[in-house]
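>>> what shape does this take:
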Amino acid sequence: MITPLVEARDIVKRYGPTVALADGRLTVLPGESHALVGRNGAGKSTLVNVLTGLQAPDEGTVRFDGEPAPPLADRDAWRRRVACVYQKPTVVPELTVAENLFINRQPLHRGLISWRRLRREATALLDTWDVHVDPEARTADLKVEDRQMVEIARALSFGARFIVLDEPTAQLDNREIERLFSRMRALQDSGVTFLFISHHLQEVYEVCQTVTVLRDARWITTAPVADLPRAALVEAMAGEAVSRQEQTARDVVAAGAPVVLSVDGLTSESYQRVDLTVRSGEVVGLAGTSGSGKVELAETIAGLRTPTGGTAQLQQRQLPFGDVRAALRAGVGFVPRDRHEQGLVPGMSIGDNATMTVLDRLGRGGFVGTDRRRGFATALIERLDIHAEGPEQPVSDLSGGNAQKVVMARALASDPRLLVLVNPTAGVDVKSKESLLARVDSAREDGTAVLVVSDELDDLRRCDRVLVLFHGRIVAEHPAGWHDHELIASIEGVDSMPEGVDHG
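Got it, this is the predicted structure:
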């Protein structure tokens, strides 16, 4: 029997009432590339935090090469065992490659840094691992793939032979990805072991020998990649519910319904040449992984961001970019992705929070009628079924579900032509989720165009169609009635529609 290089057993990790990992397991053998896959929220990041010594598990054990993991406080011992190369680089961009390789441990001569020795040791390290990068180059000037190799070389210099690659291909094109994979294979031949995390399942089959699946914070399966067909892998990630889901009974949006939102060639650092339309009374979903660009696209339409190219029209008028107030005046209602950071003012009352977008309707000359605002807020509380003592109650007193209803109330208060919802049911209980989604149905029936961005399949089932973004591009469109595994396969990049498909 080969002793695993890394073994995690029965890992449990809680954050207050939230169970981030209920049954984390991983066994990685020396010299392999082992994939860790699962949908957003499956527990991958939590398991990586435990494996890299950033957090201690509440239950369970981690062993390296048969020995117990070192104490969390012994950072040097962790560095000798494991390193993580994240999607966002951790190198210091203004320093040279050599300086980054030996940061905080530069060779000294008489108490001063020996620059000649630093360059010599950096060159030797890069040569040892066949990393073709100039040690005197400024790290900010390197390609993304070369910065990643510098981080890997730095980790190897501590003695670590287990490298976690967290979404390493997210910012690479196809040619760069193939070069990265070639370097990974060469490092494997030299005795380096990888844990490879990617939302692109095609990459798992290209570069990994074994795959572990997490779902709903639990270990589901570990299998040789060659023995696990793609359909079986997607099913393991999606669960058993791969049959067609029943959709909410409703009329099909007429093809002749007026177009409310028209997006043409919208481009930014997060997405490229996006075209889409949303008609009156239509609910369109945007799905994708965390790095797909879906949230950034929605935030652009809502006025939070400014694209680098393209246009968006709301009822044939140019939509303002980078100006939330102007977007509100144009007819956009918005539920942001984080109610705590972006959605609520905790020191204010429910009524203040719910009506802050319509104060101009509640008074004249800059004065707001107290009774009128209280009446308007009370109506919103009843409409959204917010469980509260009244509009004067501090919003900070509310449960998560009721707080989210306040955010939705504010978005609906202005009677928007377009409603943009980002993760509208995140962190709420089942009853609150159903109530919030019912408001989406009501908006639809009123003729409002709705754009829903969510990681929750239940949110997306309310949609007339779902557009899937992958690496910043719309790659698939699913009409209502999709199978879970079909949508997840598109999200994870297993299949895609040809470029040029009409999304309107």
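>>> from here on, just use CA atoms for contacts and neighbour counts.
Noted.
>>> got a list of what E136 touches?
96-98, 119 (C-alpha atoms under 8 Å, 6 or more residues apart in numbering).
>>> doesn't it lie inside a strand?
No: going by DSSP: H, G, I helix; E, B strand; the rest coil, the assignment for E136 is coil, not a strand.
>>> just the buried residues out of the contacts of E136, in PyMOL syntax.
The buried subset of the contacts of E136, as determined by 16 or more other C-alpha atoms under 10 Å, is captured in PyMOL by this line:
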select buried, resi 96+97+98+119
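>>> closest one to V19 out of the contacts of E136, please.
Closest to V19 out of the contacts of E136 is V97 (40.0 Å), distances taken as C-alpha to C-alpha.
>>> please report how far F194 lies from R215.
According to C-alpha to C-alpha, to the nearest Å, F194 and R215 sit 21 Å apart.
>>> scratch that, T300 is what I was asking about
Counting by C-alpha to C-alpha - T300 and R215 are separated by 31 Å.
>>> repeat for L359
Counting by C-alpha to C-alpha - L359 and R215 are separated by 45 Å.
>>> between the two, who's got more neighbours?
R215 (23 against 16; other C-alpha atoms under 10 Å).
>>> residues contacting the closest residue to that one other than its chain neighbours?
With C-alpha to C-alpha, 6 or more residues apart in numbering as the criterion, R215 has its nearest non-adjacent residue at 4.7 Å, and that residue is A42. Each residue near A42 by C-alpha under 8 Å, 6+ apart is listed here: 214-218.
>>> most neighbours out of the residues you listed, which is it?
Of all those, L214 has the most neighbours under the rule other C-alpha under 10 Å, reaching 27 neighbours.
>>> can you show me the strands along the stretch 401-504 of the chain?
418-422, 449-453, 465-470, 473-479 (DSSP state E, counting those that start in this stretch).
>>> want to try JSON lines for the contacts of E136, with distance to R110 as columns?
Formatted as JSON lines, those follow (distance: C-alpha to C-alpha, whole Å):
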{"residue": "T96", "distance to R110": "23"}
{"residue": "V97", "distance to R110": "23"}
{"residue": "A98", "distance to R110": "20"}
{"residue": "R119", "distance to R110": "17"}
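>>> please give me the structure for this one as well, since I'd like to look at both together:
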Amino acid sequence: MSVRSPASTDGPAGDLRPVVEAVHITKRFGSTTALSDAGIVVRPGETHALVGRNGAGKSTLVSILTGLQAPDDGAVAFDGRPAPPLGDRAAWRRRVACVYQKSTIIPTLTVAENLFLNRHDRGRGGLIRWSRLRRAAQELLATWSVDVDVRQPASTLSVEQRQFVEIARALSFGARFIILDEPTAQLDGAGINRLFTRLRDLRAHGVTFLFISHHLQEIYEICDQVTVFRDARHVVTAPVAELSRPALVAAMTGEDVTLPEADHPPLPADAPVLLSVRDLVTPSGAELSLETRAGEVVGIAGGGGSGKVEVAEAIVGLTRRAGGTVAVDGRVLRPGRVPDALDAGVGLVPQDRHREGLVPLLSIAENVTMTVPERIARRGLISPGRRDAVARSAITELAVKAAGPHVPVADLSGGNQQKVVMGRALANDPKLLVLITPTAGVDVRSKQTLLGVVEQVRRRGAAVLIVSDELDDLRICDRVLVMFAGRVIRELAHGWPDNELVAAMEGVDLHHA
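Predicted structure coming up:
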């Protein structure tokens, strides 16, 4: 494998000035070096991947490329010209925009208001001309083929629609270089395909992308070039076609990393049923019946609209089921009551760690132990010593990269935040562990740790329910129930061909196609 430096000039547009060039970038935060002599070159018309483990320096580089902070050393140039001063936000918006994993759309405003926030067309007396605003918004979205009603509240947009609106907003400032931060983390397979189709269309119209993702298969599907960061440094830049998957993973981690493979021993005939779901119906009409025994890992797979997340949330009480019963180790759970599920021995990793899994301003210790106050109490009061001991154990077991239990979770990378959520799920030694999209938006090493925990939980005799459309998540399952349009349409035993599982999630039976 030939290694190229970030200043390499070969590529699909090697004779053109780079859209952006960052060279010899160093950035320190106190005693922590976030970037050390790192850099990247993105050329016109590329979709250029930026990959690396959580904490590799990707987010810091993005903040420098978007003018949110200045490097301590090094320089950034756009189209061969030095980057604008940090205070000139308008000049930065004309050059670059970032669509973050956590949306910057304001949900209480309409689509039109979000598109032209703080730059409304005003008439006499400084009053906003709403008809002109909506017309301009419609024209903007039509230009970039975004099919959204500009009058609707942004809170009603799907994740996919929010991303397209944010891209259109960035393009309206004149930027033709867009950074996409984990754009597929909350999309199903069909949504990802639509996103990639749109990106290819935009590239044909002169838009260049920096694509940040932990899903390596997406890198090979949509990207031309890939740059790898590791431990705050640039490691390699190369054409995607010339870098094998094992070589890419090795560049990211510095070693060969393989995801855990469960042994899948046969369950004892007398293994007790720990989860019994009978005739469950969700408010949206999805249905599920299921039994899971001690030591069994069962997957529920499906795309968007399949109902997989809805049934999982109804099982654990995040939503109130419309019908049916759920019992954990013989105890029937009360509908829509998370505390009742916790008391019965359920541990949960929810779908959205930002909204449902974490309290960002609280510490690791406070987040890990918030559902088990009785475990850390002494004479009716919370014992800081016991709380910290539980947190330290979770930090060690899950390899959380943090200085200690008192670090706010807001200061952690995405993968380490997800480990904290897992730590809380394990804090009550659950009989049933429910994981909803557990490895979305985390790096390869964090994924390895999180999935490795499942095997430990299984061996302790608990039951595990994994709700996901990620093949890596599902491969550790003993069997997988595939949902489509609110119904279970297939059950596959471990050892299924990947193409059969993917086809089933899309509603296709390969045996009768």
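>>> once they're superposed, tell me the TM-score.
In this superposition the chains share a TM-score of 0.61, using TM-score structural alignment, normalised by the length of structure 1; 450 aligned residues with a C-alpha RMSD of 6.4 Å.
>>> and of the contacts of A42 of structure 1, the nearest to A379 of structure 1?
So of those, ranked by how close each gets to A379 of structure 1 (C-alpha to C-alpha), first place is D216, at 37.8 Å.
>>> wait, that closest one sits on V37?
No: between D216 of structure 1 and V37 there is no contact, the gap being 11.9 Å when judged by C-alpha atoms under 8 Å.
>>> who touches L21 of structure 1 in this structure?
Contacts of L21 of structure 1 (C-alpha under 8 Å, 6+ apart): 11-14, 43, 46-47, 217-218.
>>> distance check, the closest residue to it other than its chain neighbours against L95 of structure 1.
Leaving out its chain neighbours, the residue that sits closest to L21 of structure 1 by C-alpha to C-alpha, 6+ apart is A217, at 4.5 Å. According to C-alpha to C-alpha, A217 of structure 1 stands 39 Å off from L95 of structure 1.
>>> can you check T46 of structure 1 too?
Counting by C-alpha to C-alpha - T46 of structure 1 and L95 of structure 1 are separated by 31 Å.
>>> which of these two has more neighbours?
Per other C-alpha under 10 Å, whichever of T46 of structure 1 and L95 has more neighbours is T46, with 21 against 16.
>>> mean deviation, the host helix or strand of the more buried one versus structure 2?
Using DSSP states H and E, the element containing T46 of structure 1 is helix 44-51. Superposed on structure 2, helix 44-51 of structure 1 shows a mean distance to its aligned partners of 2.9 Å (mean C-alpha distance after the TM-score superposition for structure 1).
>>> quick one: buried residues of that helix?
Buried residues in helix 44-51 of structure 1 (16+ other C-alpha under 10 Å): 44, 46-48, 50-51.
>>> could you do stretch 118-125 of structure 1 as well?
Per 16+ other C-alpha under 10 Å, stretch 118-125 of structure 1 contains these buried residues: 118-119, 121-123, 125.
>>> and it against structure 2, how far off on average?
Using mean C-alpha distance after the TM-score superposition for structure 1, the mean distance for stretch 118-125 of structure 1 is 4.7 Å.
>>> quick one: the strands in the stretch 301-450 of structure 2?
323-328, 331-332, 346-349, 377-378, 381-382, 432-436.
>>> circling back: ok, so of the contacts of A42 of structure 1, who is nearest A56 of structure 1?
Within the contacts of A42 of structure 1, proximity to A56 of structure 1 (C-alpha to C-alpha) peaks at A217, which comes in at 16.3 Å.
>>> how far away is the closest one from V19 of structure 1?
Distance of A217 of structure 1 to V19 of structure 1, computed by C-alpha to C-alpha: 8 Å.
>>> again, but for P229 of structure 1
30 Å.
>>> which one of those two is surrounded by more residues?
Shown here are P229 of structure 1 and V19; by other C-alpha under 10 Å, V19 has more neighbours (14 against 11).
>>> before we move on, back to that, got the buried residues of stretch 118-125 of structure 1 as a markdown table, with secondary structure and distance to V295 of structure 1 columns?
Listed next are the buried residues of stretch 118-125 of structure 1 as a markdown table, based on DSSP: H, G, I helix; E, B strand; the rest coil; distance: C-alpha to C-alpha, whole Å:
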| residue | secondary structure | distance to V295 of structure 1 |
| --- | --- | --- |
| L118 | helix | 43 |
| R119 | helix | 43 |
| E121 | helix | 43 |
| A122 | helix | 40 |
| T123 | helix | 42 |
| L125 | helix | 40 |
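>>> export those to JSON lines and append columns for distance to V368 of structure 1.
Output for those, formatted as JSON lines (distance: C-alpha to C-alpha, whole Å):
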{"residue": "L118", "distance to V368 of structure 1": "67"}
{"residue": "R119", "distance to V368 of structure 1": "68"}
{"residue": "E121", "distance to V368 of structure 1": "69"}
{"residue": "A122", "distance to V368 of structure 1": "66"}
{"residue": "T123", "distance to V368 of structure 1": "69"}
{"residue": "L125", "distance to V368 of structure 1": "68"}
